[in-house]
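Colleague: Okay, here's the prediction I keep looking at, along with the sequence it came from:
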Amino acid sequence: MAKNTVSRDEEGMLRSKTELTIRLLQYLKPYKLKAFIVIILLLFVMVCGIINPYLLKIAIDSYIGDSNFKGLMFIGALLLTLNILSMIASKIRIVMMSAITNNILVNIRHELYTHIQKLSFSFFDNRPVGKILARVMGDVNALQNLFNQSIQTLIPELMSLVCVSIMMLFLNFKLALAAIAILPFLAVAMFFIETQSRKRWEVYRKKRSNLNAYNHEDFSGIKVVQAFANEENTLSKFKVMVSELVNSFVAAVKLNDFFWPLVELSWGVGIVVVFYAGYLLVRSNDVTIGTLIAFSMYIGMFWRPIMNLSTFYNTLITNFSAADRIFDIMEIEPDIVSAEGSNKMPKIKGAVEFKDVTFAYEEGSAVLKDVNFKVSPGETVALVGGTGAGKTTIVSLLSRFYDPTSGEVLVDGKNIKNVELESYRSQMGIMLQDTFLFSTTIKENIRYGKLDATDEEVIAAAKAVNAHEFIMKMEKGYDTEVNERGSRLSLGQRQLISFARALLANPRILILDEATSNIDTQTEKLVQKGIEKLLFGRTSFVIAHRLSTIRDCDKIMVVGDGNIKECGTHDELIAMRGVYYNLYNAQYKFLNEGA
C-alpha cells in the first residue's frame, strides 16, 4: 500500500445506500426493546395528530349544524386529552432516543478503537495519526443525526405518510390522486441531486481528514517549527488546506440546498392542484365543506412527512461518506494475528533462533535475506551495523510486529506464528530510542509495565535503575505530572523511567533499541548498573553504538547487506579485523586496540 500523506486524499470504497443502511441499523439490535417503545410512542403521537382533523370534520359537519353543544364539548375534551398525552409521549420519546443514540455512538467508537489497536504496524506506517483520529472522532460523531433520524424520522414518517394517504383516499379518492400527482417528478429530481451530492460530501470529508492530519503533525513538531522560524510557511500550508476544506464544503452544501426548495415548490404546486380540484368538487356538490377543510389539513400532514423524509435522505447522503470511512477501517484485517487453534506461550526460557529468515517491507526489496542465528537463554546479544542494515527489523520480527516473508522465528523451539500473540508479547520487553511517556504521573508511567504493581514495587524498580534520586528531587516526587510524551523531563530522565518500567514488567526477552543513545555520559555511568540488573537472567537484544553497551555483551552480531556478516564476542571480533574492527576504530579511534 502506498504511504498516505497529510495532503493526499485517502482512497476508500463507495458502498451502496442499502448496504450502509443495513450495517448501521445492526447497531440498533441491543436496543431493539427500547427502540420498539420509542416507535410505539411515535405511533401514538402520530395517531393523535392524524385524528385531530377527522374529529374537527365531525364537529363541523355533525355538531355545529345541529347546534349540539354537548357533542362539541365532548369533541373538545377528547382533543385536549389526546394532545396532552401526545406531548407527554413525545417528551419521553426524545429522552429515550437520545440515550439510545449516545450508547450506539459509544459502541461504534469502542469497536473502532479496539479494532485499530489490533491492526498491524503496516497500517500505522501508511497513515498519518491525524487521519486515524479523524475517523475515530469526527466520522463517528457524524453518525449521531443519522441514528436519531433513522428511528425518529424514517419509520414514523413513512407510517404517517401511509396513514394520511389512507385517510385522504377514504375522504375523497379524486382529491387524493390530485395530492400525489406531483410526487413522481419530485422523486426523479431528488435522485439526480443525490447522485452528485454524495460524491461531494466524500471529497469534503477527505479534505477535513487532511487538515486534521496536518494540524496533528504540525503541533506535534511545534518545537522544530519554531526553532527554524518556519511559522509563516506552515501557516501558508494551513491556509491552503482550509481553503480546500471550505471550497469542498460549499460545493456540497450548494447542491444539498436544492432539496428544501424542491420539496417546498412541490408542496406549493400540490396544494394549488388540490384546492383547484376541491373547488370544482364543491361546486358539483361531490364533497362537503367539512371534508374540504379536513382534507386541507391532511394536505399539510401529507407533505410534512415528505419534507421530513427528504431531510432524512439529505442526512443520509451527508453522512454516508462518514460511514464509508468507518467501515473502510473496520474491514481492514490485521496482518499479525494469533493463528487459529494456537496455544498460549508457556513461560519463556529465552532460546531464540532465526531459521532462513527473509523479510521485505515492500515486495521486491528484501531487508533481510536468509538470516540464520541462535541465541541461548540468558545471553545478551548486541546488534551493530550501519543505518538501514536491518537491526531494528530483526527485533521487530522477534517481537512479531511483522511476520517473515519466508523462514521461521523460533523461541524455545516454538514458531512464534503458532502461539497466542498476547501470551507471547506479554513476556517481551521493548525499549526504543524515542521513549514514550504518557501525560500522567511518573509513578503511573512506571506502573505501565505492571498495572497491578504496588507503590513499593514501583519505587524498588526506580531505585534499581538509579532513577529514584532524580524523581525525589521533583516537586511532587513520584506523583509529579509529566507533560505529553514527557516533554518536561530531560531525554536521560525519560530513559531512566523507561528502564524502571521495563524492569517492573520483568520480561523474559528484553529488547533495547538504541535505548541509551539519548543519555549523556554522566547519566550513562549512573545507569550502567541499572542496565546490568535489567539484563541479568533474561535473553536480551541490544541495538547500540556505545562501547560501554556493546563490549560487555555475550555475543555481538554485525548486520549488513541483509545478513549477519560477523558474530562473536568483542575481543573475538576485534581479533578478526573485519567489519566490526573497522567500525570500532571509526567510532572509538581515541582508544587503542587493546582497550
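Modeller: Nice, I can see it.

Colleague: From now on I want contacts and neighbour counts done on CA atoms only, so please keep to that.
Modeller: Noted.

Colleague: where's K131, which helix or strand?
Modeller: Taking DSSP states H and E as the criterion, K131 maps to helix 129-134.

Colleague: Just the residues contacting whichever helix or strand comes after that helix, thanks.
Modeller: As assigned by DSSP H and E, the chain's next helix or strand after helix 129-134 is helix 140-141. Contacts to helix 140-141, defined as C-alpha atoms under 8 Å, 6 or more residues apart in numbering, come from residues L105, I108, R109, A322, A323, I326.

Colleague: these two touch, right, the fifth one and L143?
Modeller: It stands for A323. Yes - using C-alpha atoms under 8 Å, A323 makes contact with L143 at a distance of 7.3 Å.

Colleague: List the buried residues in the helix or strand where E422 lies.
Modeller: E422 is part of helix 421-425, with elements assigned from DSSP H and E. Buried positions in helix 421-425, judged by neighbour count with 16 or more other C-alpha atoms under 10 Å: L421, Y424, R425.

Colleague: Any chance of the residues you listed in a markdown table with distance to A179 as columns?
Modeller: Compiled in a markdown table, those are given as follows (distance: C-alpha to C-alpha, whole Å):
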| residue | distance to A179 |
| --- | --- |
| L421 | 65 |
| Y424 | 69 |
| R425 | 68 |
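
Colleague: Could you pull out the buried residues of stretch 347-360?
Modeller: Quick answer for stretch 347-360 (16+ other C-alpha under 10 Å): 348-360.

Colleague: so of the residues you listed, which ones are in strands?
Modeller: Secondary structure from DSSP state E places V352, E353, F354, K355, D356, V357, T358, F359, A360 of the buried residues of stretch 347-360 in strands.

Colleague: Out of the residues you listed, which comes closest to D125?
Modeller: For those, the residue nearest D125 by C-alpha to C-alpha is A360; the value is 14.1 Å.

Colleague: Quickly note the distance from that closest one to V411.
Modeller: Going from A360 to V411 by C-alpha to C-alpha, to the nearest Å gives 21 Å.

Colleague: Just give me the longest helix of the protein.
Modeller: helix 69-118 (DSSP state H).

Colleague: Does anything pack onto that helix? Which helices or strands?
Modeller: For helix 69-118, the packing partners by 3 or more C-alpha pairs under 8 Å, 6 or more residues apart in numbering; DSSP states H and E come out as helix 32-58, helix 140-141, helix 144-149, helix 289-330.

Colleague: for those helices, which one sits closest to E532?
Modeller: helix 289-330 (43.1 Å).

Colleague: Could you count how many residues lie near the closest residue to F147 other than its chain neighbours?
Modeller: Nearest residue to F147, sequence neighbours excluded (C-alpha to C-alpha, 6 or more residues apart in numbering): T101, at 6.0 Å. A count of neighbours around T101, defined by other C-alpha atoms under 10 Å, yields 22.

Colleague: I'd guessed V273 sits against A178; true?
Modeller: Yes - if you go by C-alpha under 8 Å, V273 and A178 touch, sitting 6.3 Å apart.

Colleague: and here's the other structure:
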Amino acid sequence: MTTGRRLIQYALSYKKIIIAALLMLTISVAADLAGPFIAKTIIDQHILGIESNWYETTKGKMAVNYHEKYYKREKYFSAGEQKGNHVRILQIGSKFVFIEQKIDFDGKRSFKNGLLTIKKGNEKAEYKAETIKGRELLAFYQPEIPGIFQLILIYFGLLVVSAFFQYGEKFFLQKSANRIIQKIREDVYGHIQRLPIQYFDNLPAGKVVARITNDTEAIRELYVTVLATFFTSAIYITGIYIALFILNVKLAAICLLLLPILYAWMLVYRKYASKYNRVIRSRNSDINAMVNESIQGMNIIQAFNRENHTQADFEKLNHEHFKFQNKLLSLNSLTSHNLVGILRNLVFVAFIWYFGGQSLTPSAVISLGMLYAFVDYVNRLFQPVQGIVNQLANLEQALVAGERVFKLMDEPGENVSTERIPRFKGNIKFDHVSFGYKEGEFVLKNISFEANHGEAVALVGHTGSGKSSIMNLLFRFYDCQKGKITIDGKDIESIPRQTIRNHMGIVLQDPYLFTGTIASNVSLDDPGISREKVEKALKDVGAEMVFKNLEKGYDEPVIEKGSTLSSGQRQLISFARALVFNPAILILDEATSSIDTETEALIQEAMDVLKKGRTTFIIAHRLSTIRNADQILVLDRGEIVEQGSHDDLMALKGKYYQMYQLQQGGEELAG
C-alpha cells in the first residue's frame, strides 16, 4: 500500500470530524464567493440601472419628480399599472442627459448643443436631449439607495457567516489533524515495543527518535497545513469555476487551461523535490543519531581529546543537509511564486484579448458589473492556486517522512501477549543449542546443560565466550538456530515472550534507571507492587543503609539514567527491581562488578536467602563471588569446556583453576 493511501486511512479514522469541517468549508466558500455576484447586481441593476427604460407616471412610491413630472423605472411598475411616455437617461462621458422619447439603437454617443448623436456602424440617429444637473440626477438614484443598502447588508451578513464557518472548519481540521498525529505516534511507539531486540542492534537510537518526533511532526504539517490548504483550495477553485461559467462560458473555458498546467507542474516538482527531501530527512536522522551518541559518550570524547574530530564529522553531515536544503530552496524559489505569476499573466492576456474586439459599452455582451465580477473571481482564483503551489514542498516533506515512519512500522514484530501462566518451578534445560547473531557465524555451539529448581548456576569465561548470549536466549531476546531450550519441560519458543519474562528477573552489569524516583524505579509503576514490597526489596539487598541519609529517602528524584547516583547505588536499585517482582528465574549479569567490597558483602548476605526457591544464573568475572554456586559452567569460544562445582573444578586444575589462580594471585593455594 502506498504512503499516500496509508495516510488517508489514518485520516478516515476521524472522517466524521473531517466531513463536518468540509461541510463548514463549503458553506464558508459559498458565502464568500457570493460577494462578486452581489457587487455585479449593485453595479448593473442599481448604479448603471439608471440607463434602463423609464416611463411617465403619477406621484407615488419609487417615482422621481423631474420638471414637475413623475417618472419611474420599468422594473418598479406593478402588474396592470398604467405606463406613460417612454423616456431614457443616458451617460456621455461624465454627463447624464434626459431624452423624452425611445431610442432606436445604442452605440457610440456624443452630445453637443442639446443634440444627442448615436452611431452604430453605418447607422446614425439624433435626439433632442438636455443635461441633468447634480441634484436632479441624485433624485433619479434615490429609489436605488434602499436596494443598494439591502444588498450591502446581505453581503456583510454573508461575510459574518463565512467567517464563522471558516473558524469552525479550521478548528475541526486542526483537531482531526492533531488526533491523527497522536494516533500515528502511539502506533509507532507501540510498534517499537513489539520489535525484537536485534532490530535495535543495527539502528542507532537517534534515528528511531527522529522518526517518532521529527518525521511525525512533518506528517502533522500534512494534515494541519497541507491538506487543509488543498481542501480549501479545491473547494474555492470549484466554487470560482462554477461562478465563472454562470457569468461567461467562453472565458471560464479559457481559465480551465490552468488545471492541466498546474497538474503537470506538480508532477515535475515532485520528481525533484522527492529526491531532495529523502536526502534531507535521512541526513536529519543521521544528525540526530550522532548528537545522541555524542551526548551519551561525551566523557570519552573529552577524555581522549576527540572534540575536533567529532566536530568535523558533525559538520560533514550538517553540510550535506545544508546543501540539499539549498537545492530544495532553489527549486521552490524558482517555481512557486514565479509559476503563479506567469499563470496569472497568461489568464489576463487571454482576458484582454477577449475584450479587445468588443466595445465596453452598456450595449456590449459583457456589462460593467459582469466585468467587475469576472476580474474579481479571476483574482480570487489565484489565491488557492498560490496556496497549493506553496504547499507542494510541505507535501513532499510529509510524504517522505511518512514513508520513513511506515517503513519502521512495517518491520516485523509481535503483539504483546497478556497471557499469564502459573509461576515456573525453574527447571531449565539447554539441549544442543547453537546460536549466532549473524547467519552462519555461531557464538554458541552445541550448548547442553541443566539447571534445576533452586540451583545457582554460574557462567564464567573470557570476554566473547558466550555468557551473555546464553542469557539472551533464555530471556528470548533472541531465538536459537539449532537445538531447543525448555523450562519445566516446555519449549520456550512455544510460550509468548512476555509470558516467559513475567517470571524472570535480571540485573545487568550497567543498570538502566528511568526518570522518576528510587521507589518508582524499583516498582516500574506496576500497580501490583505495593510500597511495602518496594521497601522490603530495598532492605533485603542492603539498600536501606545506603539511601537512609538522602533527603527524601526512597522518594529521592532520579534523572535520566540515574546520573546523579553512584554506580553502586544504581546497581542496588536494579537489584531490588529484579527481586520485588519475585521471579522464578533470576539472572545476574556481572551484577556485582560495579559495587564496592562493603556493599557486595551486604548483597551476598541477602543473596543466600533470596536464592532459595528460585533458579539463579550468575555471570561473573570475579570468581570469588560464585564459590558457593551449585554449578559452574566454563565457556570458551561458545562451547562448555568445564562443568561442575567450585571444588570439582579446582581439583580438575583446568581452565577454571588457571583463571581463579590468576585472580587470587596464588594466595589461597599458598595458604
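Modeller: Nice, I can see it. Here the structure is a predicted model, which is why all the values come from computation and not from measurement.

Colleague: any chance of the helices and strands packed on helix 69-118 of the first structure in CSV, plus mean neighbour count?
Modeller: Below are these laid out as CSV (neighbours: other C-alpha atoms under 10 Å):
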stretch, mean neighbour count
helix 32-58, 18
helix 140-141, 20
helix 144-149, 20
helix 289-330, 21
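
Colleague: These into CSV, with extra columns for distance to K443 of the first structure?
Modeller: Shown next, in CSV, are those (distance: least, C-alpha to C-alpha, whole Å):
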stretch, distance to K443 of the first structure
helix 32-58, 44
helix 140-141, 34
helix 144-149, 38
helix 289-330, 35
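
Colleague: what's the closest non-adjacent residue to F436 of the first structure?
Modeller: Per C-alpha to C-alpha, 6+ apart, closest to F436 of the first structure is R485, 5.4 Å.

Colleague: Which position in the second structure pairs with that neighbour?
Modeller: Under the alignment (TM-score structural alignment), R485 of the first structure pairs with K561 in the second structure.

Colleague: so that match, which of the three states?
Modeller: Classification of K561 of the second structure using DSSP: H, G, I helix; E, B strand; the rest coil returns helix.

Colleague: In contact with it: list those residues for me.
Modeller: Taking C-alpha under 8 Å, 6+ apart as the test, what K561 of the second structure contacts is Y512, L513, F514, T515.

Colleague: hang on, isn't the last one packed against I559?
Modeller: Translated: T515 of the second structure. Yes - assessed by C-alpha under 8 Å, T515 of the second structure is found in contact with I559 at 4.6 Å.

Colleague: Same list, the ones in strands among the buried residues of stretch 347-360 of the first structure, but as a markdown table with distance to S220 of the first structure please.
Modeller: As requested, these are exported to a markdown table (distance: C-alpha to C-alpha, whole Å):
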| residue | distance to S220 of the first structure |
| --- | --- |
| V352 | 37 |
| E353 | 39 |
| F354 | 37 |
| K355 | 40 |
| D356 | 40 |
| V357 | 36 |
| T358 | 35 |
| F359 | 31 |
| A360 | 30 |
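
Colleague: which one among those residues gets closest to T539 of the first structure?
Modeller: T539 of the first structure lies nearest to V352 out of those, by C-alpha to C-alpha, at 8.4 Å.

Colleague: Look up the counterpart of the longest helix of the first structure in the second structure, residue range please.
Modeller: Against the second structure, helix 69-118 of the first structure falls on residues 145-194 (TM-score structural alignment).

Colleague: Would you mind getting the average deviation of the matching stretch from the first structure?
Modeller: In the superposition with the first structure, the average deviation recorded for stretch 145-194 of the second structure is 1.4 Å (mean C-alpha distance after the TM-score superposition for the first structure).

Colleague: where along the stretch 551-671 of the second structure do the helices fall?
Modeller: Under the criterion DSSP state H, counting those that start in this stretch, helices of the stretch 551-671 of the second structure are mapped to 567-580, 597-610, 646-652, 655-664, 667-670.

Colleague: so how far is E493 of the second structure from the residue lying closest to E419 of the second structure once chain neighbours are set aside?
Modeller: Nearest non-adjacent residue to E419 of the second structure, counting by C-alpha to C-alpha, 6+ apart: T499, 6.1 Å away. Distance from T499 of the second structure to E493 of the second structure, counting by C-alpha to C-alpha: 11 Å.

Colleague: D636 of the second structure now?
Modeller: 26 Å.

Colleague: residues near whichever residue in the second structure pairs up with D513 of the first structure, how many?
Modeller: D513 of the first structure maps onto D589 of the second structure when the alignment is built from TM-score structural alignment. A count of nearby residues for D589 of the second structure, using other C-alpha under 10 Å, gives 23.

Colleague: Can you tell me the element the equivalent of Y276 of the second structure over in the first structure falls in?
Modeller: Matched by TM-score structural alignment, Y276 of the second structure corresponds to R200 in the first structure. Using DSSP H and E, R200 of the first structure sits in helix 183-220.

Colleague: Quick one: average offset of that helix versus the second structure, please.
Modeller: Mean for helix 183-220 of the first structure is 1.6 Å (mean C-alpha distance after the TM-score superposition for the first structure).

Colleague: which of the residues in that helix are buried?
Modeller: Buried-residue list, helix 183-220 of the first structure, by 16+ other C-alpha under 10 Å: 186, 190, 193-194, 197-198, 200-216, 218.

Colleague: Now do it and helix 289-330, the angle between them.
Modeller: Between the axes of helix 183-220 of the first structure and helix 289-330, defined by axes from the mean of the first three to the mean of the last three C-alpha atoms, to 10 degrees, the angle is 40 degrees.

Colleague: Might you report the residue contacts of the closest residue to D520 of the first structure other than its chain neighbours?
Modeller: Nearest-residue entry for D520 of the first structure: G492, 6.9 Å, with adjacent residues in sequence omitted and distances by C-alpha to C-alpha, 6+ apart. By C-alpha under 8 Å, 6+ apart, the residues touching G492 of the first structure are N518, I519, D520, T523.

Colleague: now do V522 of the second structure
Modeller: V534, I573, S574, A576, R577, A578, V580.
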